[in-house]
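>>> this one's structure only:
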């Protein structure tokens, strides 16, 4: 499946990175989820 759509994996990686960054910013505003 990964071989068929290598671009999708890249997009997912970028999205994951963005989400992680967003979480980091939100953590500063309020307590961590954990």
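Alright, I've got the coordinates. Fair warning: this is a prediction, and the values are worked out from it, not measured in the lab.
>>> C-alpha only now, for contacts and for neighbours.
Noted.
>>> And residue 11, how close does it get to residue 26?
Distance, residue 11 to residue 26, by Cα to Cα, to the nearest Å: 22 Å.
>>> contacting residues for the spatially most central residue of the chain?
Centroid check for the chain by Cα atoms, centre = their mean gives residue 16 as the closest residue, at 1.6 Å. Listed by Cα atoms under 8 Å, 6 or more residues apart in numbering, residue 16 has no contact partners.
>>> For residue 7, pull up the helix or strand it's in.
In the assignment (DSSP states H and E), residue 7 maps to helix 6-29.
>>> Next up, a structure to set beside the first:
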């Protein structure tokens, strides 16, 4: 399996005005999500 990494700015381009973004899952305290 090939993994592709993109920058935060590139990822932000996928989120258009008016979209709702939901996150789920366990994240330890102090970790960015």
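Received the coordinates, thanks. Computed from a prediction, not measured in an experiment: that's the story for all the values here.
>>> where does the TM-score land?
TM-score of the superposed chains, computed with TM-score structural alignment, normalised by the length of the second structure, equals 0.18; 15 aligned residues with a Cα RMSD of 2.7 Å.
>>> follow-up on the earlier one: from the chain's centroid, how far away is the helix holding residue 7 of the first structure?
Its chain's average C-alpha position is 2 Å from that of helix 6-29 of the first structure, according to Cα atoms, centre = their mean, to the nearest Å.
>>> mind listing what's buried in that helix?
Buried residues in helix 6-29 of the first structure, counted by 16 or more other Cα atoms under 10 Å: none are found.
>>> burial measure for residue 9 of the second structure, as a count.
Using other Cα atoms under 10 Å, residue 9 of the second structure has 8 neighbouring residues.
>>> Identify the residues contacting it.
Taking Cα under 8 Å, 6+ apart as the definition, residue 9 of the second structure has no contacts.
>>> what's the answer for residue 10 of the first structure, then?
Contacts of residue 10 of the first structure (Cα under 8 Å, 6+ apart): none.
>>> at 10 Å what do you get?
Neighbour list for residue 10 of the first structure: residue 16 [criterion: Cα atoms under 10 Å, 6 or more residues apart in numbering].
>>> again with the one 5 residues further on
Contacts of residue 15 of the first structure were listed using Cα under 10 Å, 6+ apart, and they are 9, 21.
>>> Distance of it relative to residue 29 of the first structure?
Counting by Cα to Cα, the gap from residue 15 of the first structure to residue 29 of the first structure is 21 Å.
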